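A.B. asks: quick one: sequence and predicted model below, then my questions.
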Amino acid sequence: MKPKNTLLSHRVGDSWAVEDSWAVNFRKYIMGIAAASRRALEALIAACFAVWSLYWILLPLDYGKRFFADIDTMISSSFMGTPGSIFIFHAAPILLATILSLVIIELRKRAAPERGCRRLKPSLKLKHFLHTVILPRTPLGVLTIIDITFLAVILSLVTWSFGRSSYDEVRATLLSKRIPGSPPRWTLNFVETSSNLARAALIPFSLLWIPVTRGSPLLRVIRLPWEHAVRYHIWLAQITLTLFAAHAATFAVFFVANKETLHIFSWRTTPGAAVVAGFCALVVGLLMWVTALPFLRRRHFDLFYNVHQLYVAFFILFAFHMVSSVYFVVVPVLLFFIDRFIRLIQSRKNVEILKARLLPCGAVELKFLTPPKFVYHPLSVVFVLLPSVSRLQWHPFSVTSSRRDRKNELSICVKPMGAWTRGITDIFSTKKLHKCPFSFKASLEGPYGDDLDFYLNYKTLVLIAGGIGITPFLAVLKDILYRYKLGNEDLPEEITLFYCARKPLDLAILNTLDPRDIISDYHNRVKIRVHAYCTSTTIADYPASLENRPSGTVDLETYRGWSFVYARPTFEVQTQAPDIEGVSSLSPAGSSVWVASVVVASMVGFILLWGLANVIFINRSGPHYKNYWESILFLASAILAVVVCGGFVLLLWSVSLSGDDPSQCSSACKGFKSKHVRRGNLQSPNHDLETAHRSPWRGDLHLGLRPNWTEVFDNLAKHLNGQDVGVLVSGPESLRSDVAQECGVHLAPRGTGKTVFHFHSVSFEL
């Protein structure tokens, strides 16, 4: 037994106790400094966005106009131009917040202990309060406090900017004397109103680039998963295009009323805008908006995806229309293109599909090789492009593997739901398997998602999945089981999984994970219970063995009718390539130090190139076509800065990975022969599931039934009395709304002795 007195322990020879005590205290000291530094940096980031908001609050006021004009006068130069106040109050805060976010992310990686070794007990603190569901059923989906706050702030700034400016300018127009021969006053009011609409549109337009920056450090530092942030982009884009459309309509009325209709089609930049370029930009934007509407996007994803690539044309036309407005969006746009460029470099590496398995339900499980230091999380998302199916389309998939299995593999599961996914299953059909030698090339981007495994903070978890939404929970279950195997402490002790599938064959996806393959006696360490629902009531959807029981409940563990799941042949193939290419670690969400270096190099390069363009070309250009000339130089400066300056840093990053990120598989993986194997020949290490015809899970199977969520949560509240429970939902919007509503019903302050359900959505739709 170690003595408490470390000095005495040293005198009696227990010097290791002294060293251990010093090491523990030093680590605690360092972690304390890192935590304090993170809090200080987070406060600075909040201050950056406060300054950004202050700009829009002051801009409509007379005092603000004079204040910003004085700043423009003081720092105006031929090198950077005149809009100095925009750089200080609008561009610089976003850039500084981005750099600080990368510093915080790096501090988290270096100072935080391994998750699962020390669990932070959850409670209704600020972070849980912000994610509390307030409106579970709205046209915008499930809305939390942070969602409503975000919308309220944006709409308030837009309303203030437009309303205050319009009031002052319209009032000034009405009080002024009309000059003979001048346009009618109401048309002048239309012009002022139209300009203010365009100015207000710059608020959401400058932000909508951030949610679609997949590796955005701003999203990662506030722990907002990319898949959840996509809908912020949708909201911002809808507000932006609505304001731009109103801006164009009011200006059109002005031109028609003053008999200047032909001016709409003029390419001349008078007095400060190229009108026809603006209308062309609006047409492109509205086309992107219409094809992105849910009912069109889900039915015609190819159309949505291809049309949405016109965002490049939209931005170019926007710059042609009013190049001075580009200053408001320059930093978000550059950050987006830096992210896009890193993704392009990562995806240029061809990745061999290590293994592929066709499941009885028609879904395909794909496995890719990863480098030893490749980091991803159970709720991570990767984007995959398969040239053999389409050379243009990228699709996101949740990972279904855990890096703690130490196999250096990443797996995803693809279910045939559209033309692209059906193309994958067609490749693995029985007929084509014999004709096509298996050596697939793929491109991968990512991973993206929450850097912290928040579900480990809960002692009890409730996982609710619908359809293919089961895939992220396979990774969560694997991660928890492997952590138990590694001896981690403070892990979730009770997990309840509700899985709603249409047909019994869909349960084959769940059965790809057998917990006994990880821990043979897992039920003695963690309590996992599965409640599976086959919701179809059509007898034709059930195998012959169940036709007499289209509805009812059976026990998963003792039920011996699982042979129907394997009634169809299941194939597994392995690549025949002698050297297997792995996924690249060069990712926008990769090393924070390298990403920060790319950002700084690109920004410095842009400032230098843009300054030289101002001095050499722009200040000497004529007035009529200045927008086009200046816009082309702006775009050229941005592209060269990202590709040349940022590309040089990426080259150094790639070289640094060459030693630690081998492109070839280990010798144990070489020499795989192309083959297809029937499911009957594939056996688990510890047992033969196909012979036993039993599910590897404990729980029950409900045939032809749907869960009654009110009853389910009432029973859970009684069973888990007084606990904080993490509820993770992955599935369609209707499922998320139902579950969110029940979580809201059972929401209660901590300390009341009632069960508190913390809602977390891990679903995403594009």
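C.D. replies: Looks like it came in fine. Residues are numbered from 1 along each chain as shown.

A.B. asks: only C-alpha atoms from now on, for both contacts and neighbour counts.
C.D. replies: Fine.

A.B. asks: how much space separates the residue nearest to Ala292 when sequence neighbours are not counted from Arg178?
C.D. replies: If the residues on either side of it in the chain are set aside, Ala292 comes closest to Phe304, at 5.7 Å by CA to CA, 6 or more residues apart in numbering. Distance, Phe304 to Arg178, using CA to CA, to the nearest Å: 50 Å.

A.B. asks: these two: which is more packed in?
C.D. replies: More crowded of Phe304 and Arg178, by other CA atoms under 10 Å: Phe304, with 22 against 12.

A.B. asks: I figured the more buried one hits Pro294, correct?
C.D. replies: No: using CA atoms under 8 Å as the test, Phe304 is too far from Pro294 to be in contact (9.8 Å).

A.B. asks: do a quick rundown of the strands in the stretch 301-450 of the chain.
C.D. replies: With DSSP state E, counting those that start in this stretch as the criterion, the stretch 301-450 of the chain has strands at 351-358, 364-369, 381-385, 395-398, 409-414, 441-448.

A.B. asks: what residues sit buried inside the fourth one?
C.D. replies: Within strand 395-398, the residues scored as buried using 16 or more other CA atoms under 10 Å are Pro396, Phe397, Ser398.

A.B. asks: and which of the residues you listed is nearest Ile639?
C.D. replies: Distance to Ile639, by CA to CA, is smallest for Pro396 among those, at 26.7 Å.

A.B. asks: structure B:
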Amino acid sequence: MNSNRAAGTSSSRSSMNDIDKAMVLKLMKIFLALVFAGWIFVWTMRPTNTFRNTWSPKLYADTSSTYFGRLGTTILIYAFPVMFIAVLGCIYLHLHEKNGDKKNQGSSRFSSSLATWKRPVLVRGPLGVVSGIELTFSLMFLALLVWCFSTYLKISFANLTVHHSEKVWQAKLDSAALRLGLIGNLCCAFLFFPVTRCSSLLPLVGLTSESSIKYHIWLGHIVMVLFTAHGVCYFIFWASTNQLDEMIKWSKTDIANVPGELALLSGLALWATTFPRIRRNMFELFYYTHHLYIAFFFFYMLHVGIGFICMILPGIFLFMVDRYLRFLQSRTKVHLVSVRLLPSEGIELNFSKNPGKKLST
């Protein structure tokens, strides 16, 4: 009798512990979602006068660092939230794996309702197979870009300054070109997230690196369209106002035009090889040309300065860490034990990964 009571008590305690752990995991995930929503909210409010005239001065006054100055505030607002999500996400995934995949009835209902959103909505088209949830978030992201660009234009046109040698349309073109660059910088903040295979960001939202590649492709096309339009608009502006000498100016304190042009040329060369016909038929050309992203972001940093780079720093930093981890993994040596030709003309390879362990493929 006593043994039965003890067993019942221990089982009830273990069930209570499981409930507590599940509650902690849910609270952690909700907290991470709130941090990410706050980060998105900052990007949403950035074009507004409220952020520029009210929030931004107060933030810079309260969080300005002794060593980093105003740059510290930029890192705190734009870089720290994503870094925090990545670190806390690692802890969450570790606890989730340790706790086991114990789903209750509510979570199963949520999974079943989410499965309907994951069904394909678009099958034929330039985007390939797109599910309902992918289409929804894509439209939300495009709405964010349209909102930011329209707000930037509305505020800039309301305070438009026309110089003596300019016409109104030229001043508006100058303003629109600058805002296109700002929207391109916003897209760069998301560009590397889908290709950070070893980070915790993708598993947190239930994605894999293979399924996320298309998001990187979509973002890459949007980035290059915006930056190309940015460069073309400025070229038209300089040509129409007899300021083509601006193309060879390299300012040390303001926006440097020459690095921007070099960044755009690097991006165009990279972009030209990403289209399916070239990528599939000449993959090596696509692969090696894709390394021009290093030149692109190097010249982009020289073009806009370190402040704008810090705004998109999380994606770049996580991608660099991911590349380093993959480099370490690629150095693992595998010993080939045997090779056998099968009757179906397939090849069986036996590898020895660890002492005493064999892997067959």
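C.D. replies: Alright, I've got the coordinates. Predicted model, so just to flag it, every value in this text is computed and none were measured.

A.B. asks: quick one: TM-score?
C.D. replies: TM-score for the superposed pair, counting by TM-score structural alignment, normalised by the length of the second structure: 0.90. Supporting figures: 357 aligned residues with a CA RMSD of 2.5 Å.

A.B. asks: mind putting the buried residues of strand 395-398 of the first structure in a markdown table, distance to Leu612 of the first structure included?
C.D. replies: Formatted as a markdown table, the buried residues of strand 395-398 of the first structure follow (distance: CA to CA, whole Å):
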| residue | distance to Leu612 of the first structure |
| --- | --- |
| Pro396 | 41 |
| Phe397 | 44 |
| Ser398 | 45 |
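
A.B. asks: state the number of residues packed around Arg277 of the second structure.
C.D. replies: Arg277 of the second structure has 10 neighbours, counted by other CA under 10 Å.

A.B. asks: in the first structure, what sits opposite it in the alignment?
C.D. replies: In the first structure, the residue equivalent to Arg277 of the second structure is Phe295, according to TM-score structural alignment.

A.B. asks: any idea how far Arg179 of the second structure is from Lys154 of the second structure?
C.D. replies: 11 Å.

A.B. asks: the aligned partner of Ala34 of the first structure in the second structure: what's its closest spatial neighbour, skipping adjacent residues?
C.D. replies: In the second structure, the residue matched to Ala34 of the first structure (TM-score structural alignment) is Lys21. Of all residues not flanking Lys21 of the second structure in the chain, Asn99 sits nearest, at 7.3 Å (CA to CA, 6+ apart).

A.B. asks: spit out the contact partners of that neighbour.
C.D. replies: Neighbouring residues of Asn99 of the second structure by CA atoms under 8 Å, 6 or more residues apart in numbering: Asp18, Lys21, Ala22.

A.B. asks: and it, how far is that from Ile30 of the second structure?
C.D. replies: Counting by CA to CA, the gap from Asn99 of the second structure to Ile30 of the second structure is 18 Å.

A.B. asks: with Ser113 of the second structure instead?
C.D. replies: For Ser113 of the second structure, the distance to Ile30 of the second structure - CA to CA - is 19 Å.

A.B. asks: just the element for Phe606 of the first structure, please.
C.D. replies: Counting by DSSP states H and E, the element that carries Phe606 of the first structure is helix 592-616.

A.B. asks: tell me the residues of the second structure aligned with that helix.
C.D. replies: Across the second structure, nothing matches helix 592-616 of the first structure (TM-score structural alignment).

A.B. asks: and stretch 188-200 of the first structure, by the same measure?
C.D. replies: Under TM-score structural alignment, stretch 188-200 of the first structure corresponds to residues 171-183 of the second structure.

A.B. asks: just stretch 423-439 of the first structure next, same as before
C.D. replies: Using TM-score structural alignment, stretch 423-439 of the first structure lines up with nothing in the second structure.

A.B. asks: can you check stretch 483-496 of the first structure too?
C.D. replies: Under TM-score structural alignment, the alignment places stretch 483-496 of the first structure onto no residue of the second structure.

A.B. asks: what is the burial count for the aligned residue in the first structure for Phe297 of the second structure?
C.D. replies: Taking TM-score structural alignment, the alignment pairs Phe297 of the second structure with Phe315 from the first structure. Residues contacting Phe315 of the first structure under the criterion other CA under 10 Å number 17.

A.B. asks: quick check: Ser9 of the first structure vs Ala23 of the first structure, distance?
C.D. replies: For Ser9 of the first structure, the distance to Ala23 of the first structure equals 15 Å [CA to CA].

A.B. asks: next, Ile464 of the first structure: secondary structure please.
C.D. replies: Three-state assignment for Ile464 of the first structure (DSSP: H, G, I helix; E, B strand; the rest coil): strand.

A.B. asks: ok, now which ones touch it?
C.D. replies: Taking CA under 8 Å, 6+ apart, we find Ile464 of the first structure in contact with Leu497, Phe498, Tyr499, Val727, Leu728, Val729, Ser730, Gly731.
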